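Undergrad: Here you go, sequence then predicted model.
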Amino acid sequence: MVLRWTNSADYRRPGRTWVEQARTRADSAASGLPAGVPEQRGTVGWHQVPEQTRGEHTHSETPLPPRPRVERTSVRGQVLDALRTALVDGELVPGEVYSAPALGDGLGVSATPVREAMQQLAREGAVEVVPNRGFRVTERSARELAELAEVRALIEVPVVLRLARTVPVARWAELRPLADATAVAAAGGDRAHYAETDRAFHRAMLALSGNEQLVQVADDLHRRSQWPLPGGGPLSRRADLVADAAEHMALLAALEAQDLTVVQALVREHFAGAAD
């Protein structure tokens, strides 16, 4: 089962997106008011919430439609993947605070796996914990993205140049389907899908080194570099995605031709573009 944001009428109100719902829930937690209830000054206090409606989960007597069963151990991973996709897509806006229960509603899961996934994203630097409210999406800077691109280049450029000298030509052909996948995703303008295929291509290329630690470190840096700036950033337009995918195809052609001069120029240009 792949988790996706729900579009059901019992969650979305007319004219309100899941993002607005999550923000409202987080803001309400900060103010101490129930979600959707305007603040009233001069009152003694709020009426006590009925026991059956307290907490993060509200249960209704009306049975919910059956959902496909998911292995418990896979829920957190699926939620983490969904949130990472939302980060890349820009659905989770830098600087905004989101409530775990509201995000869970949008994914059709409880708040617990959302909190666990958000804690992982906090360790990665994508979000920060806001006590009694939820999680704020970290605001990125162009400088930070440039620094990530520089570190990636320091790791990947020498590795690719070494592989160009040592890997049999036939092995490079194995990467062509992955390069083709980046081109298809780019042509469709799907930034989240492109991010996945882009990382898959780079992982497969670096995996030829046989160094699993290197692959993991490089992939983590790559994923962090894909979180967008508030107003866009590298690879924010379809034309940028298409150009980036074309560099994959050109690099593979140079590797198959064993043209080390062109390989070096292309791989350096690839990371320079990521820093712009």
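TA: Thanks, I have it.
Undergrad: rest of the way, CA atoms for contacts and neighbours
TA: OK.
Undergrad: just the strands in this structure please.
TA: Ranges of strands in the chain, per DSSP state E, are 97-98, 127-130, 134-137.
Undergrad: Mind checking those for the one nearest to L229?
TA: strand 134-137 (10.9 Å; C-alpha to C-alpha).
Undergrad: what sits up against that closest one?
TA: 26, 92-100, 118, 126-130 (C-alpha atoms under 8 Å, 6 or more residues apart in numbering).
Undergrad: How about stretch 216-223?
TA: Contacts for stretch 216-223 (C-alpha under 8 Å, 6+ apart): 148, 152, 155-156, 199, 202-203.
Undergrad: can you redo those as TSV with neighbour count and distance to H222?
TA: Output for these, formatted as TSV (neighbours: other C-alpha atoms under 10 Å; distance: C-alpha to C-alpha, whole Å):
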residue	neighbour count	distance to H222
L148	20	8
R152	20	7
I155	15	11
E156	20	11
R199	19	7
H202	19	9
R203	18	10
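Undergrad: can I get these in a markdown table with distance to E247?
TA: Below are the contacts of stretch 216-223 laid out as a markdown table (distance: C-alpha to C-alpha, whole Å):
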| residue | distance to E247 |
| --- | --- |
| L148 | 19 |
| R152 | 16 |
| I155 | 18 |
| E156 | 15 |
| R199 | 14 |
| H202 | 12 |
| R203 | 16 |
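Undergrad: ok, of those residues, which one's closest to D81?
TA: Among the contacts of stretch 216-223, and counting by C-alpha to C-alpha, the member closest to D81 is R199, at 13.6 Å.
Undergrad: Presented hereafter is structure B, for comparison with structure A:
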Amino acid sequence: MPGTGGNGSVTRSTLRQQIADALRDEVLAGRLQAGREFTVKEIAEQYGVSATPVREALVDLSAQGLLEADQHRGFRVHEYSVADYRGIVEARSLVTNGMFHVLATDRSSHRDPDNPRVAAAVAGVRRRAEEAERAATAGDLTVLIGYDLRFWRELGALFGNPYLADFLHRLRVQSWVCAVQHLRRLPDLRGHLWARHTDLVDALMRRDLPTARQIIAANDTESVALIERLAAE
């Protein structure tokens, strides 16, 4: 895992990001469960690195809402409530609706589907959408999360505002972290996971804003209902 850059600060920054990514994946996979506590020393020993990049990575994840820092006990995986999930989904919807409006109505060349560069980017987004749908249909949650996050990252890049894209990515990671603790209890996830990524891409490329919003609204309603039911059980 150690970085390979010649500059020490670059190497440490790279290692910090690698550790943060690895721990985020552990949380999303359900291997680091909500409420799990650990120290900087434990993680440093696990990955065979010094404490400094580990501490920086854990602080980063705390800022993203995935961990909670305790001055005396180290860090703990954040426990999201169902109310948290509803709030995250609502915030996510507000961001995507605004983004969809711009994508559907802005005629500038850097968002025009007929622009060769935009068309190539859209093709990449669509490939990600197809992979996400295959994983959802198969009930493979780990693979779905990976492709779903990449799908929204690349779709957000089409919007052209990196700050908004980063905020949406953060919300989607948080919503998955919250959902995972409940979804992992289902023995078979087939039929429970959202699989309309390509429908959404097609609607946006047609500039069909009502359909795009309907697709997202239906997904939000179904996902919140599912998490509420699983939490109640």
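TA: Looks like it arrived, so ask away. Just so it is clear, the model here is predicted, and its values are computed rather than measured.
Undergrad: Among the contacts of strand 134-137 of the first structure, which pair sits farthest apart?
TA: A26 and A126 (17.6 Å).
Undergrad: who has more neighbours, those two?
TA: A26 (25 against 21; other C-alpha atoms under 10 Å).
Undergrad: Map the more buried one onto the second structure.
TA: Aligned counterpart of A26 of the first structure in the second structure: none (TM-score structural alignment).
Undergrad: A26 of the first structure against L103, yeah?
TA: No - the pair A26 of the first structure / L103 is not scored as a contact, 10.2 Å apart, by C-alpha atoms under 8 Å.
Undergrad: A179 of the second structure: how many residues sit nearby?
TA: Other residues close to A179 of the second structure by other C-alpha under 10 Å number 23.
Undergrad: what residues are up against it?
TA: Per C-alpha under 8 Å, 6+ apart, neighbours of A179 of the second structure: 85, 227.
Undergrad: Against V77 of the second structure, how distant is it?
TA: 14 Å (C-alpha to C-alpha, to the nearest Å).
Undergrad: A135 of the second structure - nearest residue in space that isn't next to it in sequence?
TA: L144 (5.0 Å; C-alpha to C-alpha, 6 or more residues apart in numbering).
Undergrad: just V77 of the second structure next, same as before
TA: According to C-alpha to C-alpha, 6+ apart, the nearest residue to V77 of the second structure is L67 (4.5 Å).
Undergrad: Just give me the neighbour total for the aligned residue in the first structure for that neighbour.
TA: Aligning on TM-score structural alignment places L67 of the second structure opposite V127 in the first structure. Neighbourhood size, V127 of the first structure [other C-alpha under 10 Å]: 25.
Undergrad: same check, this time on G139 of the second structure
TA: 19.
Undergrad: Repeat that for L58 of the second structure.
TA: 27.
Undergrad: do the same with the one 10 residues further on
TA: Using other C-alpha under 10 Å, E68 of the second structure is surrounded by 20 other residues.
Undergrad: try G232 of the first structure
TA: 11.
Undergrad: Against A102 of the first structure, how distant is it?
TA: In terms of C-alpha to C-alpha, G232 of the first structure sits 25 Å off from A102 of the first structure.
Undergrad: One more: S74 of the first structure?
TA: From S74 of the first structure over to A102 of the first structure (counting by C-alpha to C-alpha), the distance is 20 Å.
Undergrad: Equivalent analysis for G95 of the first structure, please.
TA: 17 Å.
Undergrad: of these two, who's got more company?
TA: Taking neighbours as other C-alpha under 10 Å, G95 of the first structure and A102 compare with A102 leading, 26 against 15.
Undergrad: Report the contact partners of the residue nearest to V77 of the second structure.
TA: L67 of the second structure neighbours (C-alpha under 8 Å, 6+ apart): 58, 61, 75-78.
Undergrad: Likewise for P230 of the first structure?
TA: P230 of the first structure touches 93-94, 139-140, counting by C-alpha under 8 Å, 6+ apart.
Undergrad: same deal with A185 of the first structure?
TA: So A185 of the first structure contacts 191, 193-194, 197 (C-alpha under 8 Å, 6+ apart).
Undergrad: Return the subset of those lying in helices.
TA: Among the contacts of A185 of the first structure, the members falling in helices (DSSP state H) are 191, 193-194, 197.
Undergrad: Most neighbours among those residues, please name it.
TA: Y194 (25 neighbours).
Undergrad: what's the spacing between that one and A200 of the first structure?
TA: 10 Å.
Undergrad: how about the closest residue to Q78 of the first structure other than its chain neighbours, what does it touch?
TA: Nearest non-adjacent residue to Q78 of the first structure, counting by C-alpha to C-alpha, 6+ apart: L3, 6.3 Å away. Each residue near L3 of the first structure by C-alpha under 8 Å, 6+ apart is listed here: 78-79, 82, 107-108.
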